[in-house]
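K.L.:
turn this into a structure:
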Amino acid sequence: MADGEELDVDAGKIGCMAAKFASLGGTLSDAQMVKKLLDTVPESLFAAVAGIEQFCDVETICFDEVLGRLKAFQERTERRKAAVGGERRGDQLLLTDAQWEARRRQRGGGHDHDDDDGGSSVASGAKGRHGRCYNCGVRGHFSRDCRQPRKEKALLADVDDEPALL
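P.N.:
You can find the predicted model right below:
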């Protein structure tokens, strides 16, 4: 198996080999398929192979389980490389600081500190809080910190409003 080749491709080749054995009247056991897979992985997966050989019984482990462990290890190492700044896949999106700021403003989390009543939330004592209270609707504090009496949520439906409940 080459370094750039996918594990699924290699597993498919081993599966085809098992099918050819079966068509010729022979059998290829899971243990033999596991050994073949572990012998053909690229060098980037040798740490996972060593862990599987050390902590699992290669004679009794299922081929699909070994393949799943190798895939998980490969995905984890690819994510780590991407996080460090090594490789980047096509599905990862990188934004500039200005683009992040524009996205935050578009979603309502911008740097405007104005309340609905025209006062500043920083001046009213809510330093750095930009959220809107779900209880009273005023910006600058959260509902858990609200001094207004709690609004009660209606738990019962009115039968006249909801005829489907009958």
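K.L.:
make it CA atoms for all contacts and neighbour counts henceforth
P.N.:
Will do.
K.L.:
tell me the buried residues in stretch 54-70?
P.N.:
Neighbour-count burial for stretch 54-70 flags 58, 63, 66-67, 70 (criterion: 16 or more other Cα atoms under 10 Å).
K.L.:
Proceed likewise with the subsequent sequence, for comparison:
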Amino acid sequence: MLELTELKKRALETLESDFESLKMGVDESLDVYAGKISEVALQASNLGHTMNDKKLVRKLLNSVPEKFIQIVPAIEQFVDLGVMPFQEAVGRLKAFEERTKKKNKEVDMHDRLLFTKEEGKEKVKEQKWEHCGHESSKQGNKECCRVKYEKTWKNKLGNQAQQDKDHIKCFKCNERGHFRHECPNWKRREETNLIRDEDDEPTLL
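P.N.:
Have a look, this model is predicted:
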């Protein structure tokens, strides 16, 4: 009888050591970890020792990972841990975990949508500068394509401006296609007259 009592005592000491060393892993399921605590309590009960809910709740709250850091202080502050059932503590932690997962999914989905939208804009920009005809464009040189694109539009605008001036008549040479200040004939006359004036100047001896 004495030997049996001593064996139980040693077994209880081992269980107590195992209980104190329990700690929930970062990726471990809350149900699995709560099951480990309940299993130790059951084994202790079979040896004639009762681990009350207060001890189990305190162990649970003190050994969960950092992701529960917001809910644990709230439970400790607003709930009487002395009368709180162990399964209720587990349920509160699970409810918090589910809300956190749902919120993270919503944030992740929002980030994905933003990324997809920005990626679509970049693809439109890339398509805009593609196929300029230069060898460098085939190698991904967007600057080459951009310059080509701008030159094309400048040429189009220049041609349009010239077409708009086709009906303009110069007041200096009476020819069409330019304004008086743009008159090439008049500029040539001014240059010719300037050269003549220089030739006609008397030479100082």
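K.L.:
which member of the buried residues of stretch 54-70 of the first structure is positioned nearest V9 of the first structure?
P.N.:
V9 of the first structure has its nearest neighbour among these in L67, at 11.2 Å by Cα to Cα.
K.L.:
and that closest one, what's its match in the second structure?
P.N.:
For L67 of the first structure, the aligned residue in the second structure is V90 (criterion: TM-score structural alignment).
K.L.:
please identify the helix or strand for that match.
P.N.:
Assigned by DSSP states H and E, V90 of the second structure falls within helix 86-129.
K.L.:
that helix: how far from the chain's middle?
P.N.:
Its chain's average C-alpha position is 10 Å from that of helix 86-129 of the second structure, according to Cα atoms, centre = their mean, to the nearest Å.
K.L.:
residues near D10 of the first structure, how many?
P.N.:
When neighbours are defined as other Cα atoms under 10 Å, D10 of the first structure has 18 of them.
K.L.:
so it sits against G4, correct?
P.N.:
No: the pair D10 of the first structure and G4 fails to qualify as a contact (Cα atoms under 8 Å) at a distance of 11.2 Å.
K.L.:
quick one: the helices in the second structure, in order.
P.N.:
Here the second structure has its helices, by DSSP state H, at 2-21, 30-46, 53-63, 71-78, 86-129, 135-138, 142-164, 184-200.
K.L.:
and the fifth one, what does it pack onto?
P.N.:
So that's helix 86-129 of the second structure. helix 30-46, helix 53-63, helix 142-164 (3 or more Cα pairs under 8 Å, 6 or more residues apart in numbering; DSSP states H and E).
K.L.:
ok, now how distant is L45 of the first structure from C56 of the first structure?
P.N.:
Remark: distance between L45 of the first structure and C56 of the first structure (Cα to Cα, to the nearest Å) = 16 Å.
K.L.:
got it, and T27 of the first structure?
P.N.:
Relative to C56 of the first structure, and taking Cα to Cα, T27 of the first structure is found at 23 Å.
K.L.:
and for A47 of the first structure?
P.N.:
14 Å.
K.L.:
skipping its backbone neighbours, what lies nearest the alignment partner in the second structure of D10 of the first structure in space?
P.N.:
In the second structure, the residue equivalent to D10 of the first structure is Y33, according to TM-score structural alignment. Leaving out its chain neighbours, the residue that sits closest to Y33 of the second structure by Cα to Cα, 6 or more residues apart in numbering is M24, at 6.0 Å.
K.L.:
count of residues packed around that neighbour?
P.N.:
When counting by other Cα under 10 Å, one arrives at 17 neighbours for M24 of the second structure.
K.L.:
got it, and L38 of the first structure?
P.N.:
21.
K.L.:
contacting residues for it?
P.N.:
When contacts are counted by Cα atoms under 8 Å, 6 or more residues apart in numbering, L38 of the first structure touches V49.
K.L.:
quick one: map it onto the second structure.
P.N.:
Using TM-score structural alignment, L38 of the first structure sits opposite L61 in the second structure.
K.L.:
could you do A83 of the first structure as well?
P.N.:
In the second structure, A83 of the first structure lands on E106 (TM-score structural alignment).
K.L.:
that match - how many residues pack around it?
P.N.:
Using other Cα under 10 Å, the number of residues around E106 of the second structure comes to 12.
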